[in-house]
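> Sequence plus predicted model, see below.
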Amino acid sequence: MARATGEIPKALVCPHELPAPLAHVWEWFCQLAGARSAGAFSLAPISYQDIDAWARLTGHRPTPAEVGLLRQLDDVFRDEIQRK
């Protein structure tokens, strides 16, 4: 986000370091976000199909809760990009 906009959105700023149990979700999000397709007027959201294909290709098995976190991170990311 900082590279794309020059700022880190408040919604992504943690008062503490990223908890170790969640670090893998952030890494997964970075992988998925780097491979996303472009939308008509902005970034396309990371879809369930994208997550499914990524999981099959990488061998990762995200839980439903982790998939929800990935989608939430993507929502915040895209909202911040659109505000800029």
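That came through fine.

> Please count neighbours and contacts with C-alpha atoms only from this point.
OK.

> what about the helices in the protein?
Using DSSP state H, the helices of the chain run over 2-5, 20-34, 48-58, 64-83.

> Ignoring the adjacent residues along the chain, who's closest to the residue nearest the centre of the chain?
With distances taken as C-alpha atoms, centre = their mean, the residue of the chain nearest its centroid is residue 29 (3.6 Å). Among residues not flanking residue 29 along the chain, residue 70 sits closest, at 5.9 Å (C-alpha to C-alpha, 6 or more residues apart in numbering).

> Tell me the spacing between that neighbour and residue 6.
Applying C-alpha to C-alpha, to the nearest Å, one obtains 22 Å for the distance of residue 70 from residue 6.

> and the comparison structure, right after this:
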Amino acid sequence: MRDQHQGKKPRIPIAGQHVWHWFKKMDVTREGTGYGINPLQPTQIEAWTRQRGIKLTPWQLDAIEALDVLRLQLFFEKSSGDKDTEVVISDRPLSPALFDAIFPK
């Protein structure tokens, strides 16, 4: 997943390609907030598999949960890097005259 996040094609073993495909399908249905994405909840995974008639084996569920942890780490690493840049609203210093012009009495 890190390779894909860096713009490279991911190297998925043949035996796990179906799990990767399932995870990508689940990933686009995940819920989020204004602060980012939420982890896939067990109820979401269970509903997704039930709707498709898929019975996950323990290793498949473990793989999906591990992919989800990595997905969250990559998302928040990228998000935290954006906060290092300072947002410049104005180059002008706020003088009393400018303050009064913006917020008249």
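Perfect, thanks for sending it. No experiment lies behind these values; they were computed from the predicted model shown.

> tell me the contacts of the residue nearest to the centre of structure 1?
Neighbour list for residue 29 of structure 1: 70, 73-74 [criterion: C-alpha atoms under 8 Å, 6 or more residues apart in numbering].

> how about it, what's its partner in structure 2?
By TM-score structural alignment, residue 29 of structure 1 lines up with residue 23 in structure 2.

> do the same with residue 20 of structure 1
Using TM-score structural alignment, the partner of residue 20 of structure 1 in structure 2 is residue 14.

> same check, this time on residue 79 of structure 1
Using TM-score structural alignment as the criterion, residue 79 of structure 1 maps onto residue 73 of structure 2.

> what does residue 64 of structure 1 give?
In structure 2, the residue equivalent to residue 64 of structure 1 is residue 58, according to TM-score structural alignment.

> Of residue 70 and residue 6 of structure 1, which one has the most company?
Neighbours were counted for residue 70 of structure 1 and for residue 6 using other C-alpha atoms under 10 Å; residue 70 has more, 24 against 9.

> The more buried one: what's it in contact with?
25-26, 28-29.

> before we move on, the earlier item: next, work out how far apart the match of residue 29 of structure 1 and residue 41 of structure 2 are.
For residue 23 of structure 2, the distance to residue 41 of structure 2 (C-alpha to C-alpha) stands at 13 Å.

> same thing with residue 55 of structure 2?
Distance from residue 55 of structure 2 to residue 41 of structure 2, by C-alpha to C-alpha: 17 Å.
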